[in-house]
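sequence? don't have it. structure:
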């Protein structure tokens, strides 16, 4: 069985983030052909093109871009802030796509998901993220869509899913994503 490495972006910096719990659960429920590398985004400076022109890429940006180079896919597990993409995630994508001609996410097999306490989950933020990913040439899986309303004991800190229906849905999502990666990456 061929193995594929997936760059995992978690759009929240909070240590106890519900989306970090979700990401842990997704890794646990993923088919064995998918391996995961978390792409750290918390130490990136705010995007400023002057870095490209004057002093080169900051160390954190270079580390992130190097981590992205060998992966075949990118999975975004993110909250929604004010009906949009968290600033830290957008900043990471701005850096990942630079400098011009060195887009570290272009052509990769992507998927977007997230959880929030509200009834529509992260639907609005995901739509904005999909628009950004399209501009960056990330081939984002369209179906199944994934909008999870998070309740306090749905997923434990170690990624255990306590609801059988939710567990089945998460497993199905990861199987669909594995199929998407296989289709795009051979």
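Okay, I see it. The shown structure was predicted, so the numbers you read here are calculated from the model rather than taken from an experiment.

CA atoms for contacts and neighbours, from now on please.
Fine.

Residue 174: what's it in contact with?
26, 29-31 (C-alpha atoms under 8 Å, 6 or more residues apart in numbering).

how about a cut-off of 10 Å?
26-31, 34, 111, 144, 168, 180 (C-alpha atoms under 10 Å, 6 or more residues apart in numbering).

for the chain, what's the longest strand?
strand 4-10 (DSSP state E).

Counting by contacts, list what that strand packs against.
Identification of packing neighbours for strand 4-10 by 3 or more C-alpha pairs under 10 Å, 6 or more residues apart in numbering; DSSP states H and E yields helix 18-29, strand 34-38, helix 59-68, strand 73-77, helix 87-96, strand 109-113, helix 164-185.

switch the cut-off to 8 Å
Identification of packing neighbours for strand 4-10 by 3 or more C-alpha pairs under 8 Å, 6 or more residues apart in numbering; DSSP states H and E yields helix 18-29, strand 34-38, strand 73-77.

Leaving out sequence neighbours, find the closest residue to residue 124.
Nearest non-adjacent residue to residue 124, counting by C-alpha to C-alpha, 6 or more residues apart in numbering: residue 83, 5.3 Å away.

I figured the one you found hits residue 120, correct?
No: Residue 83 is not in contact with residue 120 according to C-alpha atoms under 8 Å; the separation is 10.7 Å.

Which neighbours do the two have in common?
Contacts common to residue 83 and residue 120, judged by C-alpha under 8 Å, 6+ apart, are absent.

follow-up on the earlier one: most neighbours out of the contacts of residue 174, which is it?
Neighbour counts for these (other C-alpha atoms under 10 Å) peak at residue 111, which has 28 neighbours.

Now do stretch 145-159: everything it contacts.
For stretch 145-159, the surrounding residues in contact (C-alpha under 8 Å, 6+ apart) are 16, 18, 21-26, 28, 112-123, 161-163, 173.

go on, stretch 42-57?
Residues contacting stretch 42-57 (C-alpha under 8 Å, 6+ apart): 13, 58, 60-61, 88, 91-92, 94-95, 99.

so how far is residue 48 from the residue located most distally from the centre of the chain?
The C-alpha centroid of the chain is most remote from residue 54, which lies 30.1 Å away (C-alpha atoms, centre = their mean). Look at residue 54 and residue 48: by C-alpha to C-alpha, to the nearest Å, they are 11 Å apart.

Put this next to the previous one:
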């Protein structure tokens, strides 16, 4: 039976570089693994009243069940204002609740950050890492995956055209699989 690794892109934008990277990474799943893209588009902003008053939106229920069924997670995130995008933080919050029933607990994770600029999503990468510590998700430390000038790595049709970046991603995916096997 294949191990299922979720790919979560921290952006809602249709032409998001994080989503494009996610599709490239999805095709790199080794034998015995399935990489599944997990959308965030339908998650309302987390409000504890939903759980407290038993009015949980159906999208929360589905998302929590999806995360609970995963064996590990690769987060692919842009950087918004030196941190993670709100949609990604919201997804972390939704699946970590109700308190004491987090769907994230113990799932090995990797963080791949990206930016069209030169800072490569460094702030988002490290802020996300802080959240993963609290969520009890062992996060791959090496290689650190920061992708700068990512807009130059894709053609207009959304295909990755930079073989150097593709090779780097493949090495990062292979490292994550090794990390996963040691930490699952």
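Received it, and whenever you're ready, just let me know what you need. Fair warning: this is a prediction, and the values are worked out from it, not measured in the lab.

about what we covered before: can I have the buried ones of the contacts of stretch 42-57 of structure 1 as a ChimeraX selection?
Here is the ChimeraX command that selects only those of the contacts of stretch 42-57 of structure 1 that count as buried (16 or more other C-alpha atoms under 10 Å):
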select :13,60,61,88,91,92,94,95,99
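
which position in structure 2 aligns with the residue nearest to residue 124 of structure 1?
Structural correspondence for residue 83 of structure 1 with respect to structure 2 (TM-score structural alignment): residue 82.

Was I right to think that match contacts residue 123?
Yes: using C-alpha under 8 Å, residue 82 of structure 2 makes contact with residue 123 at a distance of 4.7 Å.

higher neighbour count, the two?
residue 123 (18 against 15).

List the contacts of the more buried one.
So residue 123 of structure 2 contacts 79, 82-84 (C-alpha under 8 Å, 6+ apart).

would residue 79 of structure 1 count as being in a helix?
No: with DSSP: H, G, I helix; E, B strand; the rest coil as the criterion, residue 79 of structure 1 is assigned coil and is not in a helix.

In contact with it, which residues?
Residue 79 of structure 1 neighbours (C-alpha under 8 Å, 6+ apart): 11-12, 19, 85-86, 114-116, 122, 125.

where does it sit relative to residue 48 of structure 1, distance-wise?
Note on residue 79 of structure 1: its distance to residue 48 of structure 1, by C-alpha to C-alpha, is 24 Å.

What of residue 144 of structure 1?
In terms of C-alpha to C-alpha, residue 144 of structure 1 sits 35 Å off from residue 48 of structure 1.

Could you do residue 6 of structure 1 as well?
27 Å.

burial measure for residue 121 of structure 1, as a count.
When neighbours are counted by other C-alpha under 10 Å, residue 121 of structure 1 registers 20.

hang on, it packs against residue 114?
Yes: using C-alpha under 8 Å, residue 121 of structure 1 is in contact with residue 114, at 7.0 Å.

what residue is smack in the middle of structure 2?
Residue closest to structure 2 centre, computed by C-alpha atoms, centre = their mean, is residue 75 at 1.7 Å.

give the contact list for it.
Listed by C-alpha under 8 Å, 6+ apart, the contact set of residue 75 of structure 2 reads 7-10, 109-112.

which among these end up buried?
7-10, 109-112.

and those residues, which two are the farthest apart?
Greatest spacing in these, by C-alpha to C-alpha: 10 and 109 (14.2 Å).

and which of the buried ones among the contacts of residue 75 of structure 2 is nearest to residue 37 of structure 2?
Closest to residue 37 of structure 2, out of all of these and judged by C-alpha to C-alpha, is residue 7, at 4.6 Å.

and the end-to-end length of stretch 141-158 of structure 1?
By C-alpha to C-alpha, one end of stretch 141-158 of structure 1 lies 26 Å from the other end.

Then stretch 130-149 of structure 2?
25 Å.

so the residue farthest from the centre of structure 1, which of the three states?
helix.

what does residue 45 of structure 1 give?
Reduced to three states by three-state DSSP, residue 45 of structure 1 is coil.

quick one: contacts for the residue nearest to residue 124 of structure 1?
Each residue near residue 83 of structure 1 by C-alpha under 8 Å, 6+ apart is listed here: 122, 124-125.

same check, this time on residue 178 of structure 1
30-31, 33-34 are the contacts of residue 178 of structure 1 under C-alpha under 8 Å, 6+ apart.

can you check residue 173 of structure 1 too?
144, 146.

repeat that with 7 Å
Contact partners of residue 173 of structure 1, counting by C-alpha atoms under 7 Å, 6 or more residues apart in numbering, are residue 144.

So it versus residue 97 of structure 1, what's the distance?
27 Å.

And for residue 78 of structure 1?
19 Å.

ditto for residue 126 of structure 1
Plainly put, residue 126 of structure 1 is 19 Å away from residue 97 of structure 1 if you go by C-alpha to C-alpha.

Compare those two and say which one has the larger neighbour count.
residue 126 (25 against 18).
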